[in-house]
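>>> Following is a predicted model, sequence given first.
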Amino acid sequence: MPSNNTSPAQTDIRPNFWQKYPLDMLTTAEWEALCDGCGACCLVKLQDEDTDEVEYTDVACRLLDCETGSCSRYAERRAYVPDCISLTVEILADLPWLPATCAYKRLYRGQDLPDWHLLITKDKAKTKQLMYQNNVSVAGRCVSETKISEIDQEERVIYWIEQ
C-alpha cells in the first residue's frame, strides 16, 4: 500500500482509467492510484489448515504505521519484509483474502470502485473519514507485530473486514 507521502504523477493517470481500461493495461501510476490505503493487506492473517479459511487479526506488519494505516517504507518494503506481497494482476485470483472493498479485487470482479474511494471523492480527508466509518481503514485499529507474540496473535482475530 502506498505511503501517504507518495502520489503518482497526474500526467501518468488517464481520466477515469478504471472505467476504460482492463487492469493489465494500466500504467504503474494508475495501478498504484487504485490502492485506497486501507492497510488490510498488511494485517497478519491466519489460515485454517483444514478449510483454507482465512481470518484477519488486528496485528499489523512491523512497517505499517498503525495510526495512519500507511506503510512507513513502501518503496523499499521488500528489503525489510521479504515476504511482503507485491500485488499484480497475475496473482489477484490467488488472493481471495483481499477485502471485499479492495479496488483491485472489485475491478477484477467487474465491480465499480466504492463511493468513498479517493479516485471518486478527490478529497483525501473525506475519503479517510468515510473509510473509517465504513470499517475499511485499519488506521487506529491495529497493533504492530513487534508488540504481540506469535502465540498471542491467534487471540486477536477481527471480524470487521469483509472478504
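Alright, I've got the coordinates. Numbering: from 1, shown residues only.
>>> contacts and neighbour counts: CA atoms only from here.
OK.
>>> contacting residues around the nearest residue to residue 139 once chain neighbours are set aside?
Closest residue to residue 139 apart from its sequence neighbours, by C-alpha to C-alpha, 6 or more residues apart in numbering: residue 69 at 4.2 Å. Taking C-alpha atoms under 8 Å, 6 or more residues apart in numbering, we find residue 69 in contact with 37-39, 137-140.
>>> put this beside the first:
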Amino acid sequence: MIAQFAHFWERKTLSELSQEEWESLCDGCGKCCLHKLEDEDTGEVHYTCVACRYLDREKGGCREYEQRLTLVPACVDLTPEGVSQFKWLPKTCAYRLVAEGRPLYDWHPLISGSSESVHKAGISVRGRVYAEEQVPEEELEDYIVHWVE
C-alpha cells in the first residue's frame, strides 16, 4: 500500500496526472532539446551538444514552448500516452523515471524545491551547448557527446 503522504508522481500513473503535474515533472535539463542522431544499424540514439534554436541555452527551457510543435515540425510532443516509446530520453528524465517506476533524483526541482538544483548538479545543458545556427547539419556527428548520468 502506498503511503498517503507519497508525492503525486508516486501515487498516480502518468496518464492520471493533471496538465500542471505533467509539466512540473520536467526538470529543465534541456537534453530533449538537443539534436540527436540515430545509428541506422543499431537504433542507438546519440546526443549532440547542439541545441534547438529555441532552447534558452543559459536559462533553460524553450523560448517558444507554446508554438514549438508548429515552429519545429520534428519537435516531439511528450504525452503520457507515448512516453513509454521515448527510450531516447535521458536516463535522468523524470518522465522516463516515473514511467519505469523509479524515484526522482534528489536534484530534481520537485524534490529539492529549487529550479536551480538541476543546473547545480551538472545535469542540465546550461552553458554547455552550441546553437544549431553555429553548426552545419552535415557536421553534427562531430558534436556527439556522452552526458554523465
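That came through fine. Being a predicted model, the structure only gives us computed values, none of them experimental.
>>> Please say which position in the second structure the residue nearest to residue 139 of the first structure maps to.
The alignment partner of residue 69 of the first structure in the second structure, by TM-score structural alignment, is residue 60.
>>> secondary structure class for its match?
coil (DSSP: H, G, I helix; E, B strand; the rest coil).
>>> Look up how far residue 87 of the second structure lies from it.
Distance, residue 60 of the second structure to residue 87 of the second structure, using C-alpha to C-alpha, to the nearest Å: 22 Å.
>>> which residue lies farthest from the center of the first structure?
Farthest-out residue of the first structure from its mean C-alpha position, per C-alpha atoms, centre = their mean: residue 50, at 26.2 Å.
>>> For the residue nearest to residue 73 of the first structure when sequence neighbours are not counted, grab the count of nearby residues.
Among residues not flanking residue 73 of the first structure along the chain, residue 63 sits closest, at 6.5 Å (C-alpha to C-alpha, 6+ apart). Per other C-alpha atoms under 10 Å, the neighbour tally for residue 63 of the first structure reads 19.
>>> What separation do you get for residue 63 of the first structure and residue 33 of the first structure?
As for residue 63 of the first structure, its distance to residue 33 of the first structure is 20 Å (criterion: C-alpha to C-alpha).
>>> what does residue 142 of the first structure give?
Relative to residue 33 of the first structure, residue 142 of the first structure is positioned 23 Å away (criterion: C-alpha to C-alpha).
>>> what does residue 67 of the first structure give?
Using C-alpha to C-alpha, residue 67 of the first structure is found at 21 Å from residue 33 of the first structure.
>>> Name the residue in those two with the higher neighbour count.
In this view residue 67 of the first structure and residue 33 are compared by other C-alpha under 10 Å, and residue 33 has more residues nearby, 21 against 12.
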